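> next come a sequence and a model predicted from it.
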Amino acid sequence: MVTRTARHGSDDESGDADYGHLQLTALDGWRGFVAEMHTAPNLLPTAVWTGLAEDKRDYYDDDRIDHHSRLLVVQTPTIRQVIASGRRLVQLNRNAHSGRCGLMVSGPAGTGKTTALTQLGKTVEVIHRRRHPHAADDIPLVYITIAPAATPKMIAMEFARFFDLPISRRANITDIADAVCGVSRDARVTLVAVDELHNLNTRTRTRAGADASDTLKYFSERTPATCTYAGTSLERTGLLSGTRGEQIAGRFEHGPHRSVQPGPTMDRAHRRLGRQSATTPAPAWITARARPLPAQAHPRK
């Protein structure tokens, strides 16, 4: 397991820090995401904290801010449902030769679709690592995002970039697809996660979107893995209409996503979670340095 800590006074403030661990669309970044462990910083007594030299106190506060910036994921009922559905599909597709089913997570913007997709991928990979502890070269999951106006070759290059494959600029899409599918089979890929799928809007970019959609279908048929898609309001993009859309809709489970905000449309489990979040006191390492502001410091509505 890898636990990252702040590097005081060097690369973090100069702008030369290595942000490779934030790139989930690259294999090294994804493995770092799976392996990282969040640990709360040690809470110093007030007397010790005030007695620190100014630079050491700044370093300590920077560590606390860095910890808070790594937002912890709340296991909402929706995220648990996505993980359960994805794991079930992986098991059902394990021995399928064709016609494998997939999962499609759709919903409004800002409702946690990417979070649910990455948590599903992380869960699948952790389980794979536990079951096969000596298969260090396995790559259970591939995660890519779809760029706006993506072409078939751009999508193929996203897969190749995840594996860090040396692809020549002169390589055509067939060469790239053969290389990606070969590595996927050798690395025992079991889940392919495709995010930002709404960028393949076949209503506004009919030919380009249709060709790119066919490319995803081609990869799903040649790779013995379960495909999971996520995007904003996919029902409005045209991906589920027409002959192609009917085939996609028939093979994919649809998981409309909702934000965890207490309201009249939320189910009982989400309401309970919202009440617990509102009434649970913050940990001591959050409130230890908090100071109440005077009344004039609060903005008036």
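Thanks, I have the structure now.

> use CA for all of it now, contacts and neighbours both
Noted.

> which residues of the stretch 1-150 of the chain fall in strands?
Along the stretch 1-150 of the chain, counting by DSSP state E, counting those that start in this stretch, strands occupy 102-107, 141-145.

> just name the most buried of these.
By mean neighbour count, with neighbours taken as mean count of other CA atoms under 10 Å, strand 102-107 ranks first of those at a mean of 24.

> pull the contacting residues for Pro224.
With CA atoms under 8 Å, 6 or more residues apart in numbering as the criterion, the residues that contact Pro224 are Arg94, His97, Arg185, Val189, Thr190.

> type out the ChimeraX command that picks the buried ones from these.
Of these, the buried ones go into a single ChimeraX selection, burial set by 16 or more other CA atoms under 10 Å:
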select :185,189,190
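
> put this next to the first one:
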Amino acid sequence: MIVEPLVLHHARKTTLLGLREAFSALPPPPPALSFPEYIALPGDDRDAYDQARDDFLRLTLRVPTPEQDICARILAKLISSNPRRKNSRRGLMISAPMFYGKTELALLLSRSIEHAHAARNPDYADHGHVPVVWTEMTDHSTGKALLAQIVEFLAPTISLPQQITTDRLRKLAVDLLHTHRTKLLVIDEAHKLGGAEPSSIIKALQNESSATVVLVGIDLGGGKAFGSGDGLQVTMRCDTVALRKVDITTDEGSALWRRWVAIFDRNLPLCGHTPGTLTRNATALHNAAGGQLAVLAMIVERLVAAILDDPARRDELVTRERLFTVLDVLRHTTPVRHKDRTGRPRGSRVTDTRAWPIRPKWHRFESPRSYALRQCRAAGVPFDFVERGLTAPAQPYIYRVWGDEVAAAATVEAAAGRPSGHYQRLKRFAQPDPALTYPNGSCAACAQQGNMWSNSDTIARTGVCAIPANPCGQVPARPRSHNQPFPTTSLRRRSSAGSGVWSPRAASTPACTLERERWCATTRP
């Protein structure tokens, strides 16, 4: 089997060749193989096959959206009517918070305009036609920088004088747009335009050029660039399409979300894939993605990548365990709040016999900074005091003080008066091994150590803890009730000013891991 790899030569869309390469980068799905057939391939062929699957998933696989249809209809009317207008030509605004797929939507629309022009004019490239011009703004971009990008896109070999005036640059840009028969001018990251000057330049482009302007950015109608003055006039001249989350509590939203999930489920480029798992967990995916299509696409990409990157896999089936493992890894960008089969939120216990099908809400990834922050909270010491002691003016962030995590953990343990290895033990309990099985009724940390009790109320009533050890590796001196407060370590700063060294006054540990988990659930940052 021969799979032709996709070769890309241009890294950005702000050049003519780079934009046309982005338009044509639509690799077809690779031929379907069973997992035994995939394993039988030579190593180089398997790598090429995996790359083809990844390219298809990231570049080609897309789902239709209502906003895409609305924008396509608006652009068709504007591109047809704007050349007949002599002033007040209209444009399109695509506005949404970050990570909603604004740029991807603009790229899809631009590709459709380019392909439609190519269908009517097969030799358009030879005749110098450039139907779409793509620009991208950076922080505090000016109108002059926008005009310079347009000129460099259409005439990359031109040499602009350093002292060229904005008026001269504007006339040059308008002439180039007319000469190359440009229909669509896309201004991505338009919210980064600052002040009234860029808005006046855009208004001038709308007045003097027949190209339809598409502004793509965050909160365009309410930002400083387009919320007042000339910017407000630009806003009034544009049709605004806002991208929003999908609400599955409505029939329309639920049907739309399940259709998106079903499209991804049917087209996953996995060997022996049987659709169904993603569709059955559409509600969990909505909770994880927050109703955002861009986050859903990222989850699907991470799921496929996690399966393909596992060298010990025996199949490529999408299982519930694999899916929820990916959701847990993405918690730092997509907060997940799972519920059990009764519909009640899960607490600090795992009530299933499967290996981590759903992680408790208290689960967080441990880091040297979060560890130091929790120790300070437990001791009642302001964290900023400790942070000043553990950092320096040259390295003001606690993340970057040390070259590796081991050195960071050792320093924080010494400052907090904890034994060596304390941080690593807590990290291991905060991030259990997903391959293990946790019995019904046991907390995650104690079950990982093979310990289990029947009912926490019995322990609280008797004050007896049957667990011989706890996550800190120490045995309590006497039985404690789970209703008693968590004993903490007090920290005292030395009298030498600026030394930044902390010493322990007293240290004790919780009676058992259930008490530790309850404390973590209320105090973790």
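Received it, and whenever you're ready, just let me know what you need. Computed from a predicted structure; not experimentally measured.

> just the TM-score for the two chains, thanks.
Overall, the chain-to-chain superposition scores 0.81 on the TM-score scale (TM-score structural alignment, normalised by the length of structure 1); 278 aligned residues with a CA RMSD of 2.7 Å.

> on that earlier part again, now the two most distant members of the contacts of Pro224 of structure 1.
Farthest-apart pair in these is His97 and Val189; separation 14.9 Å (CA to CA).

> residue nearest the centroid of structure 1?
Residue closest to the mean C-alpha point of structure 1, counted by CA atoms, centre = their mean, is Thr118 at 2.8 Å.

> aligned partner of that one in structure 2?
Using TM-score structural alignment, the equivalent of Thr118 of structure 1 in structure 2 is Leu107.

> buried residues, the host helix or strand of Val412 of structure 2. List them.
Assigned by DSSP states H and E, Val412 of structure 2 belongs to helix 405-416. Going by neighbour count (16+ other CA under 10 Å), the buried part of helix 405-416 of structure 2 is Ala408, Ala409, Ala410, Thr411, Val412, Glu413, Ala415, Ala416.

> re the thing from before, contacting residues for the match of Thr118 of structure 1?
Phe23.

> swap in Ala173 of structure 2?
Going by CA under 8 Å, 6+ apart, Ala173 of structure 2 touches Leu147, Ala148, Ile150, Val151.

> over to Leu216 of structure 1?
Contacts of Leu216 of structure 1 by CA under 8 Å, 6+ apart are Ile155.

> what ranges do the helices span in the stretch 1-150 of structure 1?
Under the criterion DSSP state H, counting those that start in this stretch, helices of the stretch 1-150 of structure 1 are mapped to 11-14, 27-35, 46-50, 54-69, 77-92, 113-131.

> about what we covered before: what about the match of Thr118 of structure 1, distance to Val132 of structure 2?
With distances taken as CA to CA, to the nearest Å, Leu107 of structure 2 is found 10 Å from Val132 of structure 2.

> likewise Asp55 of structure 2?
24 Å.

> try Gly227 of structure 2
27 Å.

> cool, and Leu268 of structure 2?
In terms of CA to CA, Leu268 of structure 2 sits 32 Å off from Val132 of structure 2.

> then Ala447 of structure 2?
60 Å.

> how about Glu37 of structure 2?
Separation of Glu37 of structure 2 from Val132 of structure 2 (CA to CA): 43 Å.

> identify the farthest-apart pair in the buried residues of helix 405-416 of structure 2.
Most distant of the buried residues of helix 405-416 of structure 2, by CA to CA, are Ala408 and Ala416, 12.3 Å apart.

> identify the residue of structure 2 aligned to Asp28 of structure 1.
Aligned counterpart of Asp28 of structure 1 in structure 2: Leu17 (TM-score structural alignment).

> need the contact list for that match.
By CA under 8 Å, 6+ apart, Leu17 of structure 2 lies in contact with His10.

> next one: it from Phe23 of structure 2, what distance?
Applying CA to CA, the value for Leu17 of structure 2 to Phe23 of structure 2 is 10 Å.

> next: Leu57 of structure 2.
16 Å.

> tell me which of those two has more neighbours.
Between Leu57 of structure 2 and Phe23, Leu57 has the larger neighbour count (other CA atoms under 10 Å), namely 23 against 17.

> that one -> structure 1?
With TM-score structural alignment as the criterion, the equivalent of Leu57 of structure 2 in structure 1 is His68.

> do Leu75 of structure 2 as well
In structure 1, Leu75 of structure 2 lines up with Gly86, judged by TM-score structural alignment.

> A strand includes Cys227 of structure 1, no?
Yes: looking at Cys227 of structure 1 with DSSP: H, G, I helix; E, B strand; the rest coil, it is inside a strand.

> what residue of structure 2 matches up with it?
For Cys227 of structure 1, the residue aligned by TM-score structural alignment is Val213.

> verify the contact between its match and Ile94 for me.
No: counting by CA atoms under 8 Å, Val213 of structure 2 stays clear of Ile94, with 11.0 Å between them.

> in stretch 113-133 of structure 1, what counts as buried?
For stretch 113-133 of structure 1, by 16+ other CA under 10 Å, it's 113-114, 116-125, 128-129.

> could you dump the residues you listed to a markdown table with distance to Phe219 of structure 1?
Rendered in a markdown table, the data for the buried residues of stretch 113-133 of structure 1 read as follows (distance: CA to CA, whole Å):
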| residue | distance to Phe219 of structure 1 |
| --- | --- |
| Lys113 | 22 |
| Thr114 | 21 |
| Ala116 | 22 |
| Leu117 | 19 |
| Thr118 | 20 |
| Gln119 | 22 |
| Leu120 | 20 |
| Gly121 | 18 |
| Lys122 | 21 |
| Thr123 | 23 |
| Val124 | 20 |
| Glu125 | 20 |
| His128 | 22 |
| Arg129 | 24 |
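
> can you tell me which two in those residues are farthest apart?
Pairwise distances across these peak at 24.4 Å for Lys113 and Arg129 (criterion: CA to CA).

> what sits closest to Ala160 of structure 1 if chain neighbours are left out?
Excluding the flanking residues, the one nearest Ala160 of structure 1 by CA to CA, 6 or more residues apart in numbering is Val180, at 5.9 Å.

> how near is whatever residue of structure 2 lines up with that neighbour to Asp251 of structure 2?
By TM-score structural alignment, Val180 of structure 1 lines up with Ala173 in structure 2. Computed as CA to CA, the Ala173 of structure 2 to Asp251 of structure 2 distance reads 48 Å.

> repeat that for Pro122 of structure 2.
44 Å.
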